[in-house]
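Student: quick one, fold the following:
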Amino acid sequence: MTIAENIARLRDEIAAACRRAGRDEREVALMAVSKVHPVEAILEAYAAGQRLFGENRVQEYEQKSGRLAGLPGAAFHLIGPLQSNKTNKAAELFDAIDAVDALKIAQRLETAAKALGKRLPVLIEVKLSHEESKHGVAPSELMGLLDAMRDFEAVEVVGLMTVPPWSEDAETARPYFRELRRLRDEAAKVHPKVVQLSMGMSNDFAVGIEEGSTCVRVGTAIFGKRVYPAAV
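Tutor: As a prediction, the model looks like this:
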């Protein structure tokens, strides 16, 4: 199937999942995870109506960005872990940062975004899995991080994200998604702008939608298997 056909199929599946959950499909954004895929694939998705994209590495997107700048309505989010020495470039390149997991990173992004005169929405990544490969702030530290960021002028926390352990059985992700929603609901009592929930990928996005996700991140089901190394 073509990228356009894949996007159309996914939008139908998202709409069906929303109907089952009694939700309005307009509440759920589809993010095309374009990391390790060439610019041509991104442009093909854009031509098919896709506007929200996720990239995993600052350097990779920097190489792509020259050919993607100026696409009307397109937004590119950084969804991978961010090293402190890449914060300035990340603040410059991306429309949002979806994986803030430490106050030091948040502070550096605030400094960079203020210097750019830019409002930078961010999501806090919460680590709910015990896997060493997963990143994120511990649930017990979430409120402290949100409180510390309360007075930021350029960086604005708009929600939470998490990545559960991968499994062929999508149901195994449900407890993680449910817990993130609970954490969001608790946080929103004090920080009312914390409303978004980025959870659910190619194999479990329907469960994510059922548990309240506002953004599902899909790569393989749109672009196919990843290309190594990334072509730009």
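Student: alpha carbons only for contacts and neighbour counts from here, please
Tutor: Noted.
Student: quick one: the strands in the chain?
Tutor: 29-33, 52-55, 75-78, 96-100, 120-125, 155-161, 196-198, 215-218 (DSSP state E).
Student: would TSV of those strands with distance to residue 11 be doable?
Tutor: Converted to TSV, the strands of the chain look like this (distance: least, CA to CA, whole Å):
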stretch	distance to residue 11
strand 29-33	8
strand 52-55	13
strand 75-78	18
strand 96-100	22
strand 120-125	23
strand 155-161	21
strand 196-198	17
strand 215-218	11
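Student: to check against the first, give me the structure of this:
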Amino acid sequence: MTIAENLEQVLANVDRAISARDASKTWFDHTVTIVGVTKNQDVTAMRHALAAGVVILGENRVQEASQKFGTIGTDFSPSWHLIGHLQTNKVRQALSMFDLIHSVDSEKLTVEIDRIAGQMQKVQDVLLQINIANEATKYGLARDHVKPLVDLITRMDHVRLCGLMTIAPLYDNPEACRPIFRELYHTFMEIRSLNLSNVSLQWLSMGMTNDYGIAVEEGANLIRIGTGLFGARNPK
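Tutor: Predicted structure coming up:
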């Protein structure tokens, strides 16, 4: 199947998941946005995805993104999202490319983003990555560290919290992800109800190729699709 056909299939699956969603999950307008995960994808494949209708490119690594950023050009004017772990020594480079950083997971990183963004005279939009499943092999905030970091962001001038993100374990049965996504949704709604400064929660980023249907049913409006869009990834 082509990238365009894969995208059409993903959108059809999203529509079905929205239809199956509990009626109480009405916090947004039922639009689900796809982040095309372009890790290890070449520029040609990325351009095909953009031509098919993908508007957001999601990269896992700052260095790889920097090699593609100028090459893609402005023909499609994509938005660039960083969905992988960000090291503090890569913050300046990341802030020059990415419209949204999904993976903020520590006070140290947040402080550095605020500092560098201030020097660049910009406000950086971020999501907090939360390790709901408490997996030792994954990055992300522990649940009891979320509120203190949210409170810190309310006092910053150059960071704006726009939502939450999680990565669920790779279960054989995607249904096992449901409690994880449901918990992130409840955390999202709890923070959103507080109407805090520098906090404008609009993105709930959860769900990947293997589990995005469950994520959408549980309230996701930003899903990260790599294999489901581009096919099997070329290892590098």
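Student: about what we covered before: got JSON lines for the strands of structure 1, with mean neighbour count and distance to residue 89 of structure 1 too?
Tutor: JSON lines is the format used below for those (neighbours: other CA atoms under 10 Å; distance: least, CA to CA, whole Å):
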{"stretch": "strand 29-33", "mean neighbour count": "23", "distance to residue 89 of structure 1": "20"}
{"stretch": "strand 52-55", "mean neighbour count": "22", "distance to residue 89 of structure 1": "14"}
{"stretch": "strand 75-78", "mean neighbour count": "22", "distance to residue 89 of structure 1": "11"}
{"stretch": "strand 96-100", "mean neighbour count": "25", "distance to residue 89 of structure 1": "12"}
{"stretch": "strand 120-125", "mean neighbour count": "24", "distance to residue 89 of structure 1": "13"}
{"stretch": "strand 155-161", "mean neighbour count": "24", "distance to residue 89 of structure 1": "15"}
{"stretch": "strand 196-198", "mean neighbour count": "25", "distance to residue 89 of structure 1": "23"}
{"stretch": "strand 215-218", "mean neighbour count": "23", "distance to residue 89 of structure 1": "23"}
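Student: quick check: residue 178 of structure 2 vs residue 83 of structure 2, distance?
Tutor: Separation of residue 178 of structure 2 from residue 83 of structure 2 (CA to CA, to the nearest Å): 21 Å.
Student: ok, back up a step: do you know which of the strands of structure 1 lies nearest residue 107 of structure 1?
Tutor: strand 155-161 (8.7 Å; CA to CA).
Student: so what touches stretch 136-153 of structure 1?
Tutor: Contact partners of stretch 136-153 of structure 1, identified using CA atoms under 8 Å, 6 or more residues apart in numbering, comprise 99-103, 106, 110, 114, 124-128, 157, 162, 183, 187, 191.
Student: now swap in stretch 7-24 of structure 1 and tell me
Tutor: Against stretch 7-24 of structure 1 from outside (CA under 8 Å, 6+ apart): 25, 28, 30, 45, 48, 50, 206, 209, 210, 221, 222.
Student: number of residues surrounding residue 176 of structure 2?
Tutor: For residue 176 of structure 2, the neighbour count with other CA atoms under 10 Å is 15.
Student: correction: residue 177 of structure 2
Tutor: 22.
Student: got a list of what the aligned partner of it in structure 1 touches?
Tutor: Aligning on TM-score structural alignment places residue 177 of structure 2 opposite residue 173 in structure 1. By CA under 8 Å, 6+ apart, the residues touching residue 173 of structure 1 are 164, 165, 166, 167, 204, 207, 208.
Student: buried set for the longest helix along structure 2?
Tutor: As assigned by DSSP state H, the longest helix anywhere in structure 2 is helix 3-20. Across helix 3-20 of structure 2, burial judged by 16 or more other CA atoms under 10 Å covers 3, 4, 6, 7, 10, 14, 15, 17, 18.
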